[in-house]
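Asks: Kindly generate the corresponding structure for this input.
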Amino acid sequence: MNEETLIDRLAVALAARVASALPVAIDLWDIATIALYLKREPGTVREQMACLPGFPKAIRLPTSKGRAQPLYNAKEVIAWAQSYRDKN
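Replies: Here you go, the predicted structure:
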């Protein structure tokens, strides 16, 4: 097998394993994803940010066990963070 064929096979194998990203306009983020975006710890986001009055409201999808983990509209989270940009 030559080098080019090996590279092609690797590319196909990697593409099969990588999840396709949803557009930010429709994606739902959990606390861990928001924490990555904001460069904070998940506990900080959960306990000190998500409870703020202006933070986007959670979306809770129904489950058979009752209470679902909160999800947040990615676009709203980004807009919320951008609202804190310095004005000067």
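Asks: from here on, contacts and neighbour counts on C-alpha atoms
Replies: OK.
Asks: Strands along the chain, start to end?
Replies: 28-29, 72-73 (DSSP state E).
Asks: Mind checking those strands for the one nearest to residue 19?
Replies: Between residue 19 and the strands of the chain, the shortest gap by C-alpha to C-alpha is with strand 28-29, which sits at 14.7 Å.
Asks: And residue 13, how far from residue 82?
Replies: 37 Å (C-alpha to C-alpha, to the nearest Å).
Asks: oh, I was asking about residue 60
Replies: For residue 60, the distance to residue 82 - C-alpha to C-alpha - is 24 Å.
Asks: And the helices in this protein, which stretches?
Replies: With helices called from DSSP state H, the chain shows them at 3-17, 31-38, 42-44, 74-82.
Asks: about what we covered before: okay if I get the strands of the chain as JSON lines plus distance to residue 52 and mean neighbour count?
Replies: Formatted as JSON lines, the strands of the chain follow (distance: least, C-alpha to C-alpha, whole Å; neighbours: other C-alpha atoms under 10 Å):
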{"stretch": "strand 28-29", "distance to residue 52": "17", "mean neighbour count": "20"}
{"stretch": "strand 72-73", "distance to residue 52": "14", "mean neighbour count": "20"}
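Asks: Let's see this one next, to set against the first:
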Amino acid sequence: MNDKLAEAILAELRFQGRQDDALWDASDIAHYMKLSKSTVQCRIICKPHFPRALKVPTTDNGGGRRWLAREVKQWVMRFREAI
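Replies: As a prediction, the model looks like this:
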């Protein structure tokens, strides 16, 4: 197995192991939704009914926005198609 594949598998296992009360950033949301980070930033998290972000104070001039994984998953499931 090459190193790149092993790293990808490890990253996926880490992502799947996160609990629903975990905080996700835009990259985590993009990974979960199988979209690019820029699509998530420009077209998803700006929607009025998308879960509100938590602003984690990480720097002097603001902080990073994070979302509860559980709320993001619930929001996504609202758009499930009926079969």
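Asks: Report the TM-score for the pair.
Replies: Remark: TM-score between the superposed chains equals 0.74 [TM-score structural alignment, normalised by the length of the second structure]; 70 aligned residues with a C-alpha RMSD of 2.0 Å.
Asks: Distance to residue 35 of the first structure for the strands of the first structure - can I get that in CSV?
Replies: Formatted as CSV, the strands of the first structure follow (distance: least, C-alpha to C-alpha, whole Å):
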stretch, distance to residue 35 of the first structure
strand 28-29, 10
strand 72-73, 12
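Asks: To residue 88 of the first structure, which of these lies closest?
Replies: strand 72-73 (28.5 Å).
Asks: What range does the closest one cover in the second structure?
Replies: On the basis of TM-score structural alignment, strand 72-73 of the first structure is assigned to residues 67-68 in the second structure.
Asks: The matching stretch vs the first structure, mean deviation?
Replies: Here stretch 67-68 of the second structure, set against the first structure after superposition, deviates by a mean of 0.4 Å using mean C-alpha distance after the TM-score superposition for the first structure.
Asks: List of residues touching that stretch?
Replies: With contact meaning C-alpha atoms under 8 Å, 6 or more residues apart in numbering, stretch 67-68 of the second structure is reached by 20, 21, 22, 23, 24, 25, 51, 52, 53, 54.
Asks: Now, of these, which are buried?
Replies: 23, 24, 25, 51, 52 (16 or more other C-alpha atoms under 10 Å).
Asks: and which of those residues is nearest to residue 61 of the second structure?
Replies: When these are compared against residue 61 of the second structure (criterion: C-alpha to C-alpha), the nearest one is residue 25, at 18.0 Å.
Asks: Hmm, residue 60 and residue 71 of the first structure touching each other?
Replies: Yes: under the criterion of C-alpha atoms under 8 Å, residue 71 of the first structure makes contact with residue 60 at 6.3 Å.
Asks: the more surrounded of these two?
Replies: residue 71 (19 against 13; other C-alpha atoms under 10 Å).
Asks: Give me the distance between residue 59 of the second structure and residue 4 of the second structure.
Replies: Counting by C-alpha to C-alpha, the gap from residue 59 of the second structure to residue 4 of the second structure is 32 Å.
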